[in-house]
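**Q** attaching a predicted model along with its sequence, questions to come.
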Amino acid sequence: MTRTSPYLAGLGLALAAAVAASPPGRALETIELKLPLVETTFSIQLAELSDPRALLSGHSDLAELDQATRGAIGRSLVDLFNTPLPLQALDVARQVVPSPLAQQALLLLSSLGGVDGLPADISSDTVLKVLDQAAGRGPLTMRGVLQAVPGRTASVDVGKGLFLLQRMNAQLLSATRLLEGTAAATTAPALRNPGPLLVRRDTLSLPVAYRPHPLEVVVIRPTQQPSGRLVAISHGLWDGPESFEGWGRHLASHGYTVLLPRHPGSDRTQQQAMLSGKVPPPGPAELRLRPLDISALIDAAANGTLGLPTGLATGSVVVLGHSWGATTALQLAGARPSSQQLLQRCNDLQDPQRNLSWVLQCSFLGGTDQAALTDPRVKAAVAVSPPMSLLFDAGAAPVFQGRVLVVSGSRDWVVPSGPEAIGPMARVARQENSGHRLVLAGGGDHFNMGSPYDQGGGPLRGLLLAWVNGAFAAGPAVGPGPGNPTLLPPDGWGDDGLSLSDVTDRLASWNP
C-alpha cells in the first residue's frame, strides 16, 4: 500500500476529533487558514480546495499572497490538503485510532497548534466514521477527511502542519537513504519454511513474588526431539503473546522451546481496564517489572517449575521483543536506562527527533534507576522497533552484554527508524567492531512484522531463525567483541513481501 506523511494522517484524524462534538448532519464549510510568516488568517470555502490552483490563480487576498511568495503558499496548500494520507487501508486505521497511544499523539498535535479546539475526550468511533465516509469518495486526503467532518468551521495552522509533515518525513528519510543501493537479502527454504518438527502450544501459570497475580505464559515447543535451547519473546505495549506466537511456532518447528509471557501491567487487558477507568495507565515501574518477567521464566525453566521436559539448557538464552518488548530485550542484554535524556528533552515539543514513541519513553521517568536488569543468561537479543533514543543515553552508544540485532521498518511512524534505530546503532557501529547488527525492513511499519500462531511466522521468520541459530552455534563466542563470529549469515534470511537489508556496514560513516 502507498503511504506518505504519517503526521498528515495524524493531523487529519485530529481535525476529525476536533469537531466530533458538533451536531451531526452539518457539513464542514469553512477553513480558517493560518499561514506561515504572516499574521493574517484567511477564510476559504472547503469546496475551493478541490482545485487549489484555480483558487490561487484568482484575485483574492490569498491569491495575491501566493503570487507575492512566488507560489510558496500554493505549494504548501497542495501538500497539506491534497497529498494522499498514509492510512489508505482502514484496517490499519482501526488498529491505530482506538489506542491511547494514538490519542496521545493527537493531543501532541493540538499542543503544537496544528488544530484548534481538540477535546480531551476523543471518540475513536467518530474518527473511524469520518474515515469510512471519506474513503467512500476515493483515496484519503486531508481535503476528503475535512469534507466528511461534521461541523461548520475548522482552523488549520498550515505552518505547524507542514512542520509536523517535514519532521516525520525527515525521520523516515534516513531509512530510505540507507536502503538505497543496499541489496535485500534473498530467501532460503531452510530458514523460511517450517521445520520438520510438530509443535504444541500450552498456556501455563507462574506465580511470581513481585506481582499480585501469576504470570500467564504461552509455551510453544516441539512434541519430540527438542534441541534443549530456550527462546523468550516479549510483547509490546497493549499487546499480548498472540501477536507473536507465529514467531514462536516457526522457531519451535526447528527445535526451540519458546516462552511468551503476558506482561499484565501493559497488555491488552490492562488497556481495556484503563479505558474503562478501572486502572491508571502503565506506570514507570513496568520498565523494571517486564525484564523481571523474562528472568522469572528462565528461573522457572531452570528449576522445573514450568513442568517442561528435562534437559532444557537455561544458561544461554535468546530474547526477542517487539516495541516495548524490544526495549525489554535490550535491557536484559545489558542496555542501562538513564533519566538524563528524559529530563532534558521530554518537554521540548519542537525537538526534531520527537516522535510518537516519546509518549511511552517519557512515561518511564521515575523508573529508570531501578531498571538496569541485565540477565547474564541472555546471550543474544532481537529488538524489533525498539523505542530507545531517550531511554538509553543519547550521548554515548548503548553498551550491550549480549549480541543485539535491531530491526526497524522504513514506514514505522510510531517508532521511526531515524531517531530510534539508525541514530543509536550508528553510535554503536562507531565503536570497536562488536558484532551488533541493524536490519531495515523496506515497507515495514509498526504493525506488520509480527505473526499470530496460524500465519506462518510473518516476514521476519527467516531473519529471526537465522539470528537464533547463529547465537547458539557461536557457543562461548556469542558475546559482542572483535573477532567473534558473525551471528547473521550473509544471505537467505529475506522475505518476499518486505525488503530486508543489513545496513550495519554503512553506519560507521553514516551522516544523517
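**A** Now that the structure is in, tell me what you want to look at.
**Q** rest of the way, CA atoms for contacts and neighbours
**A** Will do.
**Q** what segments of the stretch 301-450 of the chain are helices?
**A** Per DSSP state H, counting those that start in this stretch, the stretch 301-450 of the chain carries helices over the ranges 324-332, 340-345, 357-362, 417, 423-429.
**Q** so which of these is the most packed in?
**A** Sort these by mean neighbour count, taking mean count of other C-alpha atoms under 10 Å, and helix 324-332 sits at the top with a mean of 31.
**Q** now do it: which elements does it pack against?
**A** Helices and strands touching helix 324-332, by 3 or more C-alpha pairs under 8 Å, 6 or more residues apart in numbering; DSSP states H and E, are strand 230-234, helix 286-303, strand 317-322, strand 378-384.
**Q** for these, which one sits closest to L390?
**A** helix 286-303 (13.6 Å; C-alpha to C-alpha).
**Q** now for that closest one, which elements pack on it?
**A** strand 257-262, helix 324-332.
**Q** any idea where the strands of the stretch 51-200 of the chain begin and end?
**A** All strands of the stretch 51-200 of the chain, identified by DSSP state E, counting those that start in this stretch, fall at 153-157, 199-206.
**Q** who does the next helix or strand after the last one touch, helix- and strand-wise?
**A** Using DSSP states H and E, the helix or strand that follows strand 199-206 in sequence is strand 215-222. For strand 215-222, the elements it packs on are strand 199-206, helix 245-253, strand 257-262, judged by 3+ C-alpha pairs under 8 Å, 6+ apart.
**Q** for the second one, what is the distance to the chain centroid?
**A** Between the centre of helix 245-253 and the centre of its host chain there is 22 Å, according to C-alpha atoms, centre = their mean, to the nearest Å.
**Q** use this one as the comparison:
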Amino acid sequence: MKLPKHLSFHGLNFSPIKPLTNTQSRPRKRWQRQLAPLLALTIAIASFGHGMAIAAERLRIRFGPLETTLEIDDLERFARTGKASGDLELIEPFLIPEIRELLLQRVDIDPEIADDAIDLLLESSAGQRWIQMVLLMIPDSTVEQVKAAIKLAIRQAEGLSLIGILKALPGETITLDATAAIAAASRLNLPYLEAQILRSRLESDLETETDGPFTAPFDPALPGSYPVRETTLTLADRQRDRDIPVDLYIPDDPKSPLVVMSPGLGGDRSFLTYLARHLASHGFPVVAVEHPRSNRASLSDRPVSLDLGQLMPPSEFLDRPQDIRFVLDRLASGDGDLRVPLDTDNVVAIGHSLGGYTVLALAGAELRLDDLREVCGDTPEASRSYRQWLGKAPADLLQCTATQLSGNRKNLRDRRIQGAIALNPVVGELFGDKGLDRLDTPVAIVAATEDGWAPAVTHQLRPFLDLPEPKYLITAIGASHFSATDPDNPDVLDPESENYRVRDSLESENYRQLLRGASLAFVAQFTPEAIAYRPFLTGAYAQSLSTPTVPLRLNREIPKRLARWLESTRAEITRRD
C-alpha cells in the first residue's frame, strides 16, 4: 500500500494537516486557516531590523496571479507586540495567536561545532531540502545566497531558524511566493535538523577509546543452533473486543527469558522478523504482537482525509501495553495451541517507534498526561493547533493525541518485564520530566540521526539522560527511522521508494548486525551466561561494526560535554514555551 501524500513523514517531507484553531479563538474559515502559515512567514521576514539589507520599507507578496504589499514597520510592530496596525489590520483575520509561536522556533547549535556542523548540513539531503525550500519561497535568490544566509544566520544567532535565514538574505526588495510559503511552513521539522546538525558531534563525542581491534571468542550476530518452530495465532480478548495476532518463534527446549515484541504505528508482527528468528535460534522464545487498532490494516482502512492526530484512537496509548499483558496472561495459561513451556514471569520487551513507547511503559515509565497537556494544550483542538505542528516532527504531534485520555498519570507497569529495548522510541513529552525516573529495569535505547519521524535529540538522547542505570544507548549515525526494522517488511508509514529502501537496507546491514549481537547480549544478561555476553554491550563492539556510511556507537552514559548541551537546549526550549 502506498501512503497518501498528506502523510509523508521522512525528514522534512512532512506534508500539511488541516490544523484546528485554539478553542478560545473565533471560528475561521478554511481559506483563512490555510493562509495563516503564509502570514507567519511574512511576519518572520518583518522582524529583521533596519540595519540589514533585506529590511526594505515594503514587502511584496505574490499569491498566484495576485500581488500585495505591506509596510515593514507594521509587520515589525506585530512581531514585537502581537498587535496589528496600518495595512496589517486588513488581514487581521489571519493573525491567529499561534502564528507568533513559529517566530520562536529554532534549532540550537553548539557554537563549538557550528562551522563544521553547518558545512555537513549543507552537504546532507536535509540541507539540500532546506535550500530548495527557501529558493521556492524567495524565487529571486540563488543557491549561493541561500547557503551564505544559512551560515550568517547561525553565526548571528547561535541557532538556525527560518526567520534567521530570511533575515540574512540580501536584497532591498523581497518578493515572497505565497503558494510556496504555505507549503514550506508545514514542512519544517526542526528536531530532525537538530539531529542532523549534531551528527558530527555525536560521531566524535560518543566514540569509545579502544586498545586495538575488537576480538571475542564467538560472534553473537551469527545464527544459533536451535531448531525453531514458527506459529501464527489470533488471540481474542473479548473483554476489550480486540483480536490480537501473534507470531510465535519457539526453539526446541526454550530458555528463559521470553522475548515479546511490539511494532510501531502502522507496523505488524513481521516488523522485526530477522531479529525474532535470530534470538529464537539461540534458544530464546519470541512472541511478536500486532496491535489491532494501530497496525498496518487499521491505517489501510482509514479515510485519506484524516490528519496525523487522528490516525489512531488515543486509547491505543493504554491498549497497546494491555495487549502485551493479555498475551502474556494467555501464554501463562498454557491452553490449546499455547501449551509450550515458556517462562512468562521473566520477559524482555523489544519495541520500535510507538512500540518503543509501549515497552518503556511496560517496564515502568509513567505516562504523565498533566505534563503532556502543558506542552500540547488542554483540549484536542489545542493539541492540534499551529503551535503543535509547525516546525515539529510527526511523533511530536502523535503524542499530543494522548491528552484526550482521562486523568493525569498512568502507571502501566507489568512486573513480568525484566528489561526493555526501545528502537527509535516515541518518547518526547509522554513521560514528562519525572516519568522515566520510575523505571527500575535495565533499558537499551536505540537512536538514528536520519530519523525524521521521531528525531534522535528530542525522542531518544534527551530522554536517555533521564533514565536510571543500568542503561545502554546505541546510536546509528546516518541510519533512518526504519533502518532497524526488517528490510523485507517495510512499515506502512515509510514513504520512501523501493529503491530507497534497498539502498537503506544495504547501507544499514552492519547496523542490523549490531542489533542482532547487542540484543542477544542484552537478553543474555538475565541468564547464567551474562558475563560471556557482556563484551557485546560495549562501545568497542559497536565500533567494530561501523562503516563510513553508518558509524555505530554504544554507550552506558552520554559524555558530560554533550550532556550539558542537551540539558541547556532543553532548558532553553522550556523557557521559550
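**A** Here it is on my side, so go on. Since the structure is predicted, the reported quantities are computational estimates derived from the model, not experimental observations.
**Q** could the helices of the stretch 301-450 of structure 1 be laid out in TSV, adding distance to A72 of structure 1?
**A** Converted to TSV, these look like this (distance: least, C-alpha to C-alpha, whole Å):
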stretch	distance to A72 of structure 1
helix 324-332	41
helix 340-345	32
helix 357-362	32
helix 417	30
helix 423-429	32
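**Q** these: which one's closest to V404 of structure 1?
**A** Closest to V404 of structure 1 of these, according to C-alpha to C-alpha: helix 324-332, at 7.6 Å.
**Q** about what we covered before: quick one, which of the helices of the stretch 301-450 of structure 1 gets closest to S385 of structure 1.
**A** helix 324-332 (6.7 Å).
**Q** so the closest one matches what in structure 2?
**A** Mapping helix 324-332 of structure 1 onto structure 2 (TM-score structural alignment) gives residues 354-362.
**Q** quick one: the matching stretch to structure 1 mean distance?
**A** Averaged over the aligned pairs, stretch 354-362 of structure 2 sits 0.4 Å from structure 1 after superposition, using mean C-alpha distance after the TM-score superposition for structure 1.
**Q** which position in structure 2 aligns with M388 of structure 1?
**A** So, by TM-score structural alignment, M388 of structure 1 is matched to V427.
**Q** who's in contact with that match?
**A** Y357, T458, H459, Q460, P463 (C-alpha atoms under 8 Å, 6 or more residues apart in numbering).
**Q** greatest separation within the residues you listed: which pair is it?
**A** Y357 and T458 (13.6 Å).
**Q** how near is I294 of structure 1 to L230 of structure 1?
**A** 12 Å (C-alpha to C-alpha, to the nearest Å).
**Q** could you do L204 of structure 1 as well?
**A** For L204 of structure 1 relative to L230 of structure 1 (C-alpha to C-alpha), the value is 16 Å.
**Q** more neighbours, those two?
**A** L230 (25 against 15; other C-alpha atoms under 10 Å).
**Q** okay but that one is in contact with Y256, surely?
**A** Yes: the pair L230 of structure 1 / Y256 is scored as a contact, 6.0 Å apart, by C-alpha atoms under 8 Å.
**Q** is L520 of structure 2 in a helix, a strand, or coil?
**A** Secondary structure, DSSP: H, G, I helix; E, B strand; the rest coil: L520 of structure 2 is helix.
**Q** what is the burial count for it?
**A** 22.
**Q** go on, L11 of structure 1?
**A** The burial count for L11 of structure 1: 24, using other C-alpha under 10 Å.
**Q** thought it was touching G114?
**A** Yes: with contact defined as C-alpha under 8 Å, L11 of structure 1 reaches G114; the gap is 7.1 Å.
**Q** now for those two: what residues contact both?
**A** Joint contacts of L11 of structure 1 and G114 (C-alpha under 8 Å, 6+ apart) are G161.
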